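Q: Pasting a predicted model and its sequence here:
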Amino acid sequence: YRDLLIKVKFGESIEDLQTCRLLIKQYIPAGLFVDPYELASLRERNITEAVMVSENFNIEAPNYLSKESEVLIYARQDSQCIDCFQAFLPVHYRYHRPHSKDGETFIVVSNPDLLMYCDQEFPILKCWAQSKVAAPCTLKNKDICQWNNMKYKSVYKNVTLQVPVGLTIHTTLVCSVTLLITILCSTLILVAVFKYGHFPL
């Protein structure tokens, strides 16, 4: 698995924007998944403020039976940078079909949407904002706020992850070894049961 770390740095001081909140809407491609139970545990330990948006989400499904999902992350101000925010999200690889030649595949994680909500209007928001997006005001508050979808300059165009996958030429070998190990283990279990088991007459 990988930890996705998102950092946002404003081009100028945000001392006048202390009443503003930053929300990151991250799109998770089909080749990855976010574990909602893991997110709940991380929220309880105050490690991250992320929540799944997508419904009917199956973390066990392979890559080819999955679709893109969405996660909302309430960013926190960076204690080491007065005009910086950061957000943390753990992501996991899904199972991918084996390839005939290359033993790897690539997953592209698109840049997120950057949403900002302020208790009062600032002129600079009119320059940055490009549309309005409805989303929960806070993680613990189910009230809906109209967030500003902000324009920003990304350091990287997209994030590309390299994922190792199996090779189709190994299919016969893997299946044969798996079957032999299964038969061996089953035989050992049966021998142990009949040798040491106590059966009532």
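A: Alright, I've got the coordinates.
Q: okay, CA-based contacts and neighbour counts for the rest of this
A: Will do.
Q: dump the residue contacts of the nearest residue to residue 13 once chain neighbours are set aside.
A: Of all residues not flanking residue 13 in the chain, residue 83 sits nearest, at 5.7 Å (Cα to Cα, 6 or more residues apart in numbering). With contacts defined as Cα atoms under 8 Å, 6 or more residues apart in numbering, residue 83 is in contact with 9-10, 12-15, 77.
Q: From residue 45, how far off is residue 83?
A: When distance is defined by Cα to Cα, to the nearest Å, residue 83 is 25 Å away from residue 45.
Q: what's the burial count for residue 152?
A: The burial count assigned to residue 152 is 14, neighbours taken as other Cα atoms under 10 Å.
Q: check which helix or strand covers residue 179.
A: For residue 179, the host element (DSSP states H and E) is helix 171-196.
Q: now residue 163
A: With DSSP H and E as criterion, residue 163 is part of strand 159-164.
Q: Tell me where this protein has strands.
A: Assigned by DSSP state E, the chain shows strands spanning 2-9, 20-28, 32-33, 50-52, 69-74, 76-77, 84-93, 104-109, 113-118, 129-136, 144-150, 159-164.
Q: next, the one to line up against it:
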Amino acid sequence: MGIQQFKLQVSLRLGIALYFFASISCCKHASTINEVGSCTSNLDDSNPSSSALHGVNEFITEAYFEKHASLIDSDFQRFLSKEIPLEFCEVLQDKLEPVPKLSISHRHLIGEGSHRRLSSSIRLEIQPGSKFTLPAHFCDAIVVEILPSGVFADPFELQHLLQRGVFTGAAVFGDTNLELPSVRSNRSIVEIHMDIGPNVLSGNNNGLEINIEVPLHARYAPLGEHEFSRVEFSPPDLFTRCSFEGKSHKQSCIFLSTNKSLELKAGAVVWDVPCGIKEHTGIVSVVTFFSAIVSALLIVFTAFHYSDTTGCNNLKQM
């Protein structure tokens, strides 16, 4: 009996220790998710393009959530049209005509199952013969993707893309809880920054296309009458942000480039996410219930059998 009590005490202490370490791991995992929600690549202060384009207020969407607690389409579109700092553009507009435009030429989903990538081909359009008179300029293409409630962006995969230098900046705003099902989750916004290079806007590379792939995961869809729940993606908002070398300091200019009325004609991107059927709820519940009972009985039987075997071995040794 003394040996069994000793084993029981050791098992309890090991269980408490494992629970303690598991709790610490969960806390670290949750903090990692929150930290990765807003990612930027490592910046080099010696690079003028990095210092000009990346600062405290790097992300456009961040300013919206500083004033609004949730994502509402009308409020967000009003914010994009009226509250984005475009005053610098008015000062430099005479030197920047014609302004480079970004447009979506093609969008589609890549992959199968619940893990896919939303691929967008962005076309940079510059009028032939246009030249910039400013001595230096550095530009980023900014893609603001509003995701529907049925999917979410994976912040860990975004971080890997940043580390590989695919993006210069990436952030996820809104509902970043990865475990919530579709019916309990809110929508989120992914903002992607990609460097388009200092030589792209020289007027010699008209028609350049940039491909951006956003890693997405499907949430658990609600029960319905059909086998699939349709998730539809709206066209993203596109911006061009350039930093120019002025006489006294660098000046930044943001251009809204999206023309959604033309992009919607090409057709929306649709993801059919598998979901449970209401008619099968009863059968699934019964099978799950009996499976749980059988599993519990097997665990109890195994525990008693192991206890009896251990007791017999102890008696033989005595």
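A: Here it is on my side, so go on. What you are looking at is a predicted structure, and each value in this text was computed from that prediction instead of being measured.
Q: got the buried residues for the helix holding residue 179 of the first structure?
A: Of all the residues in helix 171-196 of the first structure, not one is buried under the rule 16 or more other Cα atoms under 10 Å.
Q: now that helix: which residue numbers in the second structure?
A: The alignment of helix 171-196 of the first structure onto the second structure (TM-score structural alignment) spans residues 281-306.
Q: any idea which of the strands of the first structure is most buried?
A: Highest mean neighbour count among the strands of the first structure (mean count of other Cα atoms under 10 Å): strand 32-33, with a mean of 25.
Q: can you tell me what part of the second structure that one aligns to?
A: Counting by TM-score structural alignment, strand 32-33 of the first structure pairs with residues 151-152 of the second structure.
Q: which of the contacts of residue 83 of the first structure still touch in the second structure?
A: Among these, the ones still in contact in the second structure (both residues aligned by TM-score structural alignment, their matches' Cα atoms under 8 Å) are 9-10.
Q: Please convert the buried members of the contacts of residue 83 of the first structure into PyMOL selection syntax.
A: The buried subset of the contacts of residue 83 of the first structure, as determined by 16+ other Cα under 10 Å, is captured in PyMOL by this line:
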select buried, resi 9+77
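Q: Report the two of the contacts of residue 83 of the first structure separated the most.
A: In these, the most distant members under the criterion Cα to Cα are 12 and 77, with 14.6 Å between them.
Q: one step back: how about JSON lines for the contacts of residue 83 of the first structure, with distance to residue 50 of the first structure added?
A: Conversion of those to JSON lines gives the following (distance: Cα to Cα, whole Å):
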{"residue": "9", "distance to residue 50 of the first structure": "20"}
{"residue": "10", "distance to residue 50 of the first structure": "22"}
{"residue": "12", "distance to residue 50 of the first structure": "26"}
{"residue": "13", "distance to residue 50 of the first structure": "26"}
{"residue": "14", "distance to residue 50 of the first structure": "23"}
{"residue": "15", "distance to residue 50 of the first structure": "25"}
{"residue": "77", "distance to residue 50 of the first structure": "15"}
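Q: Tell me the one of the contacts of residue 83 of the first structure nearest residue 28 of the first structure?
A: Within those, the smallest distance to residue 28 of the first structure is 22.4 Å, found for residue 9 (Cα to Cα).
Q: Excluding chain neighbours, what is closest to the equivalent of that closest one over in the second structure?
A: In the second structure, the residue equivalent to residue 9 of the first structure is residue 123, according to TM-score structural alignment. Spatial nearest neighbour of residue 123 of the second structure, chain neighbours left out: residue 209 (4.4 Å); criterion: Cα to Cα, 6+ apart.
Q: Please apply the same query to residue 40 of the second structure.
A: Spatial nearest neighbour of residue 40 of the second structure, excluding adjacent residues (Cα to Cα, 6+ apart): residue 169 at 4.4 Å.
Q: do the same with residue 86 of the first structure
A: Here the nearest residue to residue 86 of the first structure in space, its sequence neighbours aside, is residue 7; by Cα to Cα, 6+ apart that works out to 4.3 Å.
Q: pretty sure the one you found is touching residue 87, no?
A: Yes: when contacts are counted by Cα atoms under 8 Å, residue 7 of the first structure is listed as touching residue 87 (6.5 Å).
Q: circling back to that earlier point, quick one: map the residue nearest to residue 13 of the first structure onto the second structure.
A: Counting by TM-score structural alignment, residue 83 of the first structure corresponds to residue 208 in the second structure.
Q: Now do its match against residue 105 of the second structure, distance only.
A: In this structure, residue 208 of the second structure and residue 105 of the second structure are 11 Å apart, going by Cα to Cα.
Q: any shared contact partners between those two?
A: Jointly contacting residue 208 of the second structure and residue 105 under the rule Cα under 8 Å, 6+ apart are residue 123.
Q: related to what we said a few turns ago, what's the residue nearest to residue 86 of the first structure in contact with, if anything?
A: Listed by Cα under 8 Å, 6+ apart, the contact partners of residue 7 of the first structure are 84-87.
Q: and in the second structure, which of the residues you listed remain?
A: Among the contacts of residue 7 of the first structure, those whose aligned partners also touch in the second structure, counting by both residues aligned by TM-score structural alignment, their matches' Cα under 8 Å, are 84-87.
Q: I'd like these as a markdown table, with distance to residue 162 of the first structure appended.
A: What follows is these, written out as a markdown table (distance: Cα to Cα, whole Å):
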| residue | distance to residue 162 of the first structure |
| --- | --- |
| 84 | 29 |
| 85 | 27 |
| 86 | 24 |
| 87 | 22 |
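Q: give me every residue that touches residue 64 of the first structure.
A: Contacts of residue 64 of the first structure were listed using Cα under 8 Å, 6+ apart, and they are 30-31, 96-97.
Q: Let's have those in TSV, adding neighbour count.
A: Putting the contacts of residue 64 of the first structure into TSV (neighbours: other Cα atoms under 10 Å) gives the following:
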residue	neighbour count
30	20
31	25
96	17
97	14
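Q: quick check, nearest of these to residue 134 of the first structure?
A: Of all these, the one with the least separation from residue 134 of the first structure (Cα to Cα) is residue 30, at 24.3 Å.
Q: Please tell me I have it right and the closest one contacts residue 60.
A: No: using Cα under 8 Å, residue 30 of the first structure and residue 60 do not qualify as a contacting pair, with a distance of 11.9 Å.
Q: doesn't residue 232 make contact with residue 271 of the second structure?
A: Yes: applying Cα under 8 Å as the test, residue 271 of the second structure and residue 232 come out as touching, 6.4 Å apart.
Q: Would you mark the buried spots in stretch 158-169 of the second structure?
A: Of the residues in stretch 158-169 of the second structure, those scored as buried under the neighbour-count criterion (16+ other Cα under 10 Å) are 158-159, 161-162, 166-169.
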